[in-house]
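K.L.:
structure of the sequence below:
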Amino acid sequence: MLAHISAEDLRRIYLDFPIASCVIGRDGRVLAHNREFADVVPTPGGDVAGRYVADVFGAIVMEAAERTFGAFDQGAQEPQQEIGLFGRVFIVAVRPLRDAAGAVTAICAALTEITEQKRLETRLESANRELQAANRRLAEAASTDALTGLWNRHALEELLPREILRCRREKAPLSVLLVDIDDFKKYNDRYGHLAGDDTLHAVAQVMEGVLRRPGDMIARFGGEEFIVVLPGTAAAGAIKVAESLHKAVEALDIEHASIPGARLSISVGAACLSLIPPNTALDEIRSVLIERADQALYAVKAEGGRGIRLHWDGGSLPSSDGQLLPAR
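P.N.:
Predicted structure coming up:
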């Protein structure tokens, strides 16, 4: 069928073809181009025939053309490439033009503009990043106590089972501390709830600063009570952390005229499992740790507060008659 199309017809088809196209010779000159291609190049009249590719498009495009010639000489094919030209973006497809002996004499490049698609992709990527950031902020808000900036109970319910599993897998101990601000109701009654909120935040931040290891966590457990989870920490280490919490809160030197000593203080109850039982449900382990720490905290409060007490498990899951030991 091509036999009935004259060379002039083919020339007109090429010139009017709706995709920008040009022919580049081995010497790096633009041998020919169609009308659509003329609109790509911001030159008077748009005619770049006879000009060097490097002069029109820059050295990077010339280097790409040289690589393309080399690939075609080796019998390889060149995949489509994305290229930016004069503030616009194109997909470029190239094909070799060969002489009768099969040697590559020139390459034909067709340029399909995708500028608008790239703009849409960029906006979509930006929107996706903003959405991901918003989702992260929502997730953090859902897991963060607004007043203290610590983890909240929701986060604790997710993180504590994870740490129990990890300690079980690594055959490592796990300790939990329950911390209560002594006579905080009296503090609120005397100084007001705004001052109470400021104090809660200050205590929370200074206790968080005590925790050094990445796996340690502190969460607001409710009201003026906090919980500290110490993976890989045995009883002696838990007591040391509790003592550090005490010192950090005392160093705040917050007046509390309604209690003996006239300075804000905390009470700490501790519980430790030196080995996580392999066949015990996570909920049961969680409950045992928190209940034992709560029992130890209750004993401290019953003696007037300002102390530390440990509920030791003896190396296994504690029974209901676990011994309360005084703080060192």
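K.L.:
going forward, measure contacts and count neighbours with C-alpha atoms only.
P.N.:
Will do.
K.L.:
how about the nearest residue to residue 85, chain neighbours excluded?
P.N.:
Once flanking residues are discounted, residue 85 sits nearest to residue 57: 7.3 Å by CA to CA, 6 or more residues apart in numbering.
K.L.:
that neighbour: neighbouring residues, count only.
P.N.:
By the measure other CA atoms under 10 Å, the count of residues near residue 57 is 14.
K.L.:
again, but for residue 15
P.N.:
Taking other CA under 10 Å as the neighbour definition, residue 15 ends up with a count of 19.
K.L.:
related to what we said a few turns ago, could you check how far the residue nearest to residue 85 is from residue 29?
P.N.:
Here residue 57 is placed at a distance of 11 Å from residue 29 (CA to CA, to the nearest Å).
K.L.:
check which element follows the strand or helix carrying residue 130 along the chain.
P.N.:
Secondary-structure element containing residue 130, defined by DSSP states H and E: helix 115-143. The element immediately downstream of helix 115-143 (helix or strand, assigned by DSSP H and E) is helix 153-170.
K.L.:
please generate a structure for the following sequence too, so the two can be compared:
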Amino acid sequence: MNNEKKRHDHHDEDARHLFELLHNNSDWVWEVDAQGRYTWSSDVVTELLGVPPEEVIGKTPFDFMPPGEAERVACAFGAIVTEKRAFSGLVNRNQRADGSIVVLETSGIPLFDEHGELRGYRGIDRNISNLGERVLQLETIYETTPVALCMIDREGRLVMFNKAMAKLLGDNAPLETERRFQQLIPDYWPFFLTDFALAESNEELPSRELGWRDRCYDIQSVPVRDAMDGVIGLSVTWVDITERRQAEHKLASANKVLQQYAQHDHLTGLFNRRYMDERLLNEIARALQDDFPLSVCLADIDYFKHYNDTQGHQAGDDCLRLVARTLTSARLRSSDNVSRYGGEEFLIILPGANLAQAMNVAEGVRNDISALKRPHSASPTGFLTISIGVATLQHGQLRFEEKPLHMIASGLIHRADTALYAAKKQGRNQVVSARDGHASTESTP
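P.N.:
Okay, here's the model as predicted:
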């Protein structure tokens, strides 16, 4: 009998001790039913919420929260109940009886009946008001920032993500029970495996530009480490740069158009003089370096001023375009360059062509223009013709190497111009070459 009484007394002592711990602990211990209504509460609730335990029984945690907070936490808790899982670290604001706010961190475990049905939760609330507001502010910033954010663990689970990330994923946004990143966007998972490996080696993680559903994102991963400095996950930012890339593409296209305008004559579509002067310097440098000849042909439409005066400027423009098309015919090689050098003058650069080859090209072009039989009443022939002067930088002319390129180019153009002047003086509609500064007729009509 004495032993039985001792056991009973010892049991009572343990129960009193347990209740003292529950009611005098800094943490609020509670139980709720499957609908979230309090069924038991420790006395600590009075310190936290300013109400005695009996006033919380039958109510839910959301009855003690501001409206907006109640909706947010109810949504999060509803997902937890649906999965019937334990939870921890659920930070929430609560309104005390005096109207002040206390920030609690809630954790709980599910309780099941003998049939395995969820009958409620048992848990604790801890006062974290000193840090809680800061935590909630950071959570709000994380959740509402327009930049998509997520955290991926080593197994590929999408541990957390904000609203912008959910919008990015769209229909692929995971449910609570389906958060494997490699299932959501499988093509990208290898990139994050590489990031994990780099993070383990303490190497810098590169940013990547990736596309998803017609959008372009700049993606940057940052390793998340535990207390032992082990990599447990990646925090990933997804910055939408679609508009930036589209703007850059438009700018590049605009620059290309501007470059076309800067390099081409607007009337004929040929290269302009500014571009051709630069091109000639490059071709001369290449000819001297590789020791091969270079020729230029300077062509001029005969009696063009009279053509403009009699036919009109519109006809003159059409004439210039016709000559330009003829000069760029299949007779010229792809490496040859043709430009409108000024007014009715055209320059042809012939890399690798010696004087004889250049004269043949020039004579062919002259014949092509004559063959057009374009009426020209001011010309003695009665149709459109051109005159051409040809000059050549001969193979082996190493003495030119001692001169600046611009002087070589200027001298070459001057010699071609002198030959062109000679062609004009000798009756036009002919090709004349320049040999060492002296013009000589190579071909006549």
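K.L.:
drop the TM-score for these two in here.
P.N.:
Overlay of the two chains. TM-score (TM-score structural alignment, normalised by the length of structure 1): 0.71; 299 aligned residues with a CA RMSD of 4.2 Å.
K.L.:
counterpart of the residue nearest to residue 85 of structure 1 over in structure 2?
P.N.:
Correspondence of residue 57 of structure 1 to structure 2, assessed by TM-score structural alignment: residue 184.
K.L.:
kindly report the same for residue 324 of structure 1.
P.N.:
Residue 324 of structure 1 maps onto residue 440 in structure 2, with residues paired by TM-score structural alignment.
K.L.:
distance between the helix holding residue 130 of structure 1 and the chain's centre?
P.N.:
13 Å (CA atoms, centre = their mean, to the nearest Å).
K.L.:
measure the match of residue 57 of structure 1 to residue 223 of structure 2 for me?
P.N.:
Counting by CA to CA, the gap between residue 184 of structure 2 and residue 223 of structure 2 amounts to 21 Å.
K.L.:
can you give me the strands in the stretch 1-150 of structure 1?
P.N.:
20-25, 30-33, 81-85, 88-98, 104-113 (DSSP state E, counting those that start in this stretch).
K.L.:
counting contacts, what elements does the first one pack onto?
P.N.:
Using 3 or more CA pairs under 8 Å, 6 or more residues apart in numbering; DSSP states H and E as the contact definition, the elements that strand 20-25 of structure 1 packs against are strand 30-33, helix 35-38, strand 104-113.
K.L.:
pick out the residue nearest the middle of structure 1.
P.N.:
Centroid-nearest residue in structure 1, with CA atoms, centre = their mean: residue 136, separated by 8.1 Å.
K.L.:
quick one, what contacts that residue?
P.N.:
Residues in contact with residue 136 of structure 1, defined by CA atoms under 8 Å, 6 or more residues apart in numbering, are absent; none qualify.
K.L.:
what do we get in structure 2 for it?
P.N.:
With TM-score structural alignment as the matching criterion, the partner of residue 136 of structure 1 in structure 2 is residue 256.
K.L.:
ok, now how distant is that match from residue 276 of structure 2?
P.N.:
18 Å.
K.L.:
residue 406 of structure 2 matches what in structure 1?
P.N.:
Counting by TM-score structural alignment, which is the criterion used here, residue 406 of structure 2 corresponds to residue 283 in structure 1.
K.L.:
what does residue 281 of structure 2 give?
P.N.:
Under TM-score structural alignment, residue 281 of structure 2 pairs with residue 161 in structure 1.
K.L.:
that match - how many residues pack around it?
P.N.:
Applying the criterion other CA under 10 Å, we find 16 residues in the vicinity of residue 161 of structure 1.
K.L.:
list the contacts of it.
P.N.:
The neighbours of residue 161 of structure 1, taking CA under 8 Å, 6+ apart as the test, are 282, 283, 286.
K.L.:
okay, it and residue 286 of structure 1: tell me how far apart.
P.N.:
Here the criterion is CA to CA. By it, residue 161 of structure 1 lies 7 Å from residue 286 of structure 1.
K.L.:
do the same with residue 67 of structure 1
P.N.:
If you measure residue 67 of structure 1 against residue 286 of structure 1 using CA to CA, the figure is 65 Å.
K.L.:
just to revisit the earlier point, nearest to residue 50 of structure 1, out of the helices and strands packed on strand 20-25 of structure 1?
P.N.:
When these are ranked by distance to residue 50 of structure 1, counting by CA to CA, first place goes to strand 30-33 at 5.3 Å.
K.L.:
and that closest one, what other elements does it pack with?
P.N.:
Secondary structure elements in contact with strand 30-33 of structure 1, counted by 3+ CA pairs under 8 Å, 6+ apart, are strand 20-25.
K.L.:
and residue 268 of structure 2, what's its match in structure 1?
P.N.:
Checking TM-score structural alignment: residue 268 of structure 2 goes with residue 148.
K.L.:
its match: neighbour count?
P.N.:
Residue 148 of structure 1 is surrounded by 19 other residues when neighbours are defined as other CA under 10 Å.
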